[in-house]
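> Only the shape, not the letters, is given here:
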């Protein structure tokens, strides 16, 4: 299937992904990972809460090959990643958004070159409701009118009751319990830009420190609604189909709809690394990256509920970093 439209503004790996075939499953052309000799030491990861589970699973997979490597993972939010990699307190900087220009400039001022962005998976930011909520789906203008005070999406009125979204009976007069990530989160910024059209959140939102807290809040509140990465979905919530425009076709947050670009809140997930343009990666980082772009590494992506990347992207990154697939 071909990607119909870019998931994000054209930049680095995202530009390539607008013109390549994507796979909802693991691309069989990805190489198998094989163990390399002489890899040991410590790896540290500081950054995205959305990527926390994925980083943990990658660490476990890496430890199957290298049991003597110690990997420490902190996942407080994407905004913690740039200063950590800039100051050298982290080797890996996972982010659910691209670095801002100011963050790149801070890194460049210290190191003399830009950080390297590894696109590692495709995610879908889902709008979750309680599993007992009968709503069929929402348009982005409706999502905006529920969560934002500014309504830049153009919806005609502020939405404060479920009845305004077509629910009847006992649901008609129920208000919303709004659950959101906090401002340190890349997901918070992505949702603000894409679902709120750059507008402002309502003051009534319940900011949560992590994605699991958002989902838990929605699961415990019959009138709850919140958002997070699709990887945090549980049986206690429903991820709503979304339409780009009012009255438009609804698309489920599925791997296929993310790969085609039909689901409107799909995005790339990244890991930033400190790669000197004229020096090879140190062996431990090189092998961690090589594992991510293998059958095993992208298999972890698939099992964790995200959309794996195709071999054409993996091969491009390996070539840029000077990583030999036969190592």
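Nice, thanks for sending it over. Just so you know, these numbers come straight off a predicted model, no measurement behind them.

> okay, CA-based contacts and neighbour counts for the rest of this
Will do.

> which stretches of the stretch 101-250 of the chain form strands?
116-130, 138-139, 177-181, 206-208, 224-229, 237-239, 242-243 (DSSP state E, counting those that start in this stretch).

> mind putting these in JSON lines, distance to residue 47 included?
JSON lines is the format used below for the strands of the stretch 101-250 of the chain (distance: least, Cα to Cα, whole Å):
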{"stretch": "strand 116-130", "distance to residue 47": "13"}
{"stretch": "strand 138-139", "distance to residue 47": "31"}
{"stretch": "strand 177-181", "distance to residue 47": "14"}
{"stretch": "strand 206-208", "distance to residue 47": "16"}
{"stretch": "strand 224-229", "distance to residue 47": "15"}
{"stretch": "strand 237-239", "distance to residue 47": "25"}
{"stretch": "strand 242-243", "distance to residue 47": "28"}
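
> let's bring in a second one:
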């Protein structure tokens, strides 16, 4: 019997979406302003329309996987197991070694030869990419294999921009974000430090914008730096940075919660965080990649289609000598991950989302 849509979605995602009154087909913000239209296709229905994996050649050998995980928490264990077992049913002569000790070790394993496939839990760290380039003389080949989650911890949730609910602004472009959070104005013609610079009038005219965000030189900050600041290291000096704090009772006060708690007390602030940490005094903004839009809310459908500008993408990396073909066993396994079976496993064994149709097509072309 074919599983129902509810059964195909991981328990963690069902619990979280249910608690917020959200559905797998789309997400409504706490204010209800960005409720997804009834016509949006759910992640499950989209995956069901993908083609099944059909081997183009029989392959053999060992795939040594390194990547997202740790000795304490095996974030991708069930997912990688599902991929390996599904693939081996059609390619029984391939063996797997799974050494998911963390994203930080994955690229190093690739260029030293300890592994041949790196699956990261985030975008590649610039330092790791540089180390590979120095060791091999060419960059690693990246292939997108999944979309980051809407709002699940440890599954690359989307970065969202929030303001206080009193703030009348509803949308921003990435260039405007760069003008607020950066200093080199690589996208925008000038820096913006007051709300009238973003078009607000009345009591907002001349009021200084207070930015809140992650620690700028750690994982989340590195993503924002690449996606918004175009790699610039020069942030607005007014950015207030937050890190995880352990309370006296031993509980964790997460940085994303601290950020939105601070914003709730600051009518003139702007913050980077995620909807899972939202409170009644803040609201998320729609974002556009270019001036004039279109503007998109962070919904599962918009993440899958990569329409939302701050969508996180999960990459795999291989060592491919320029001009040479991809190792056949790696090519076939990556083709499986990009097929219906591989993308369905994302929904049943993790809180990641599938890739969109255009992205899958582009990744398959990269493997040729």
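Noted; the coordinates are in hand. Note that the structure is predicted; figures quoted are calculated from it, not measured.

> quick one: TM-score?
For this chain pair, the superposition-based TM-score is 0.59 by TM-score structural alignment, normalised by the length of structure 1; 275 aligned residues with a Cα RMSD of 5.0 Å.

> returning to what we had before: with mean neighbour count and distance to residue 290 of structure 1 as extra columns, can I get the strands of the stretch 101-250 of structure 1 in a markdown table?
Shown next, in a markdown table, are the strands of the stretch 101-250 of structure 1 (neighbours: other Cα atoms under 10 Å; distance: least, Cα to Cα, whole Å):
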| stretch | mean neighbour count | distance to residue 290 of structure 1 |
| --- | --- | --- |
| strand 116-130 | 24 | 11 |
| strand 138-139 | 24 | 39 |
| strand 177-181 | 24 | 31 |
| strand 206-208 | 16 | 34 |
| strand 224-229 | 26 | 25 |
| strand 237-239 | 23 | 33 |
| strand 242-243 | 24 | 35 |
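
> do you know which of those lies nearest residue 281 of structure 1?
strand 116-130 (11.3 Å; Cα to Cα).

> so the closest one versus strand 177-181, what angle?
Strand 116-130 of structure 1 and strand 177-181 are oriented at 170 degrees to each other (axes from the mean of the first three to the mean of the last three Cα atoms, to 10 degrees).

> Against which helices or strands is strand 116-130 of structure 1 packed?
Contacts defined by 3 or more Cα pairs under 8 Å, 6 or more residues apart in numbering; DSSP states H and E place strand 116-130 of structure 1 against helix 12-17, helix 211-220, strand 224-229, strand 237-239, helix 255-260, strand 266-273.

> Can you state the mean residue-to-residue distance of the fifth one versus structure 2?
If I follow you right, that is helix 255-260 of structure 1. Its aligned residues in structure 2 lie a mean 5.5 Å from helix 255-260 of structure 1 after superposition (mean Cα distance after the TM-score superposition for structure 1).

> sorry, back to before: quick check: which of the helices and strands packed on strand 116-130 of structure 1 is buried the most?
Sort those by mean neighbour count, taking mean count of other Cα atoms under 10 Å, and strand 224-229 sits at the top with a mean of 26.

> what comes into contact with it?
50, 123-130, 176-181, 187, 211, 214-215, 217-218 (Cα atoms under 8 Å, 6 or more residues apart in numbering).

> do stretch 59-78 of structure 1 as well
Counting by Cα under 8 Å, 6+ apart, 35, 39-52, 55-56, 94-97, 184-186, 209-210, 288, 291, 296-297 sit against stretch 59-78 of structure 1.

> If any of these are buried, put those into a ChimeraX selection.
Buried residues among those (16 or more other Cα atoms under 10 Å), as a ChimeraX selection:
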select :39,43,44,45,46,47,48,49,50,51,52,55,56,94,95,96,97,184,185,186,209,210,288,291,296,297
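
> Sort out for me which of the contacts of stretch 59-78 of structure 1 are in strands.
Among those, the members falling in strands (DSSP state E) are 41, 42, 43, 44, 45, 46, 94, 95.

> and the two most separated of these?
Every pair of those checked by Cα to Cα; the farthest is 41 and 95, at 23.4 Å.

> distance of residue 192 of structure 2 from residue 301 of structure 2?
31 Å (Cα to Cα, to the nearest Å).

> how close does the closest residue to residue 190 of structure 1 other than its chain neighbours get to residue 131 of structure 1?
Excluding the flanking residues, the one nearest residue 190 of structure 1 by Cα to Cα, 6 or more residues apart in numbering is residue 97, at 7.0 Å. Residue 97 of structure 1 sits at a distance of 28 Å from residue 131 of structure 1 (criterion: Cα to Cα).

> same check, this time on residue 124 of structure 1
19 Å.

> same check, this time on residue 198 of structure 1
From residue 198 of structure 1 to residue 131 of structure 1 the distance is 29 Å (Cα to Cα).

> do residue 213 of structure 1 as well
16 Å.

> same check, this time on residue 265 of structure 1
Remark: distance between residue 265 of structure 1 and residue 131 of structure 1 (Cα to Cα) = 21 Å.

> and stretch 142-158 of structure 1, how far apart are its ends?
Terminal-residue distance, stretch 142-158 of structure 1 (Cα to Cα): 9 Å.

> And that stretch, what's buried?
142-153, 155, 158.

> could those go into JSON lines alongside distance to residue 269 of structure 1?
As requested, the buried residues of stretch 142-158 of structure 1 are exported to JSON lines (distance: Cα to Cα, whole Å):
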{"residue": "142", "distance to residue 269 of structure 1": "26"}
{"residue": "143", "distance to residue 269 of structure 1": "23"}
{"residue": "144", "distance to residue 269 of structure 1": "23"}
{"residue": "145", "distance to residue 269 of structure 1": "27"}
{"residue": "146", "distance to residue 269 of structure 1": "26"}
{"residue": "147", "distance to residue 269 of structure 1": "24"}
{"residue": "148", "distance to residue 269 of structure 1": "25"}
{"residue": "149", "distance to residue 269 of structure 1": "28"}
{"residue": "150", "distance to residue 269 of structure 1": "28"}
{"residue": "151", "distance to residue 269 of structure 1": "27"}
{"residue": "152", "distance to residue 269 of structure 1": "26"}
{"residue": "153", "distance to residue 269 of structure 1": "25"}
{"residue": "155", "distance to residue 269 of structure 1": "30"}
{"residue": "158", "distance to residue 269 of structure 1": "32"}
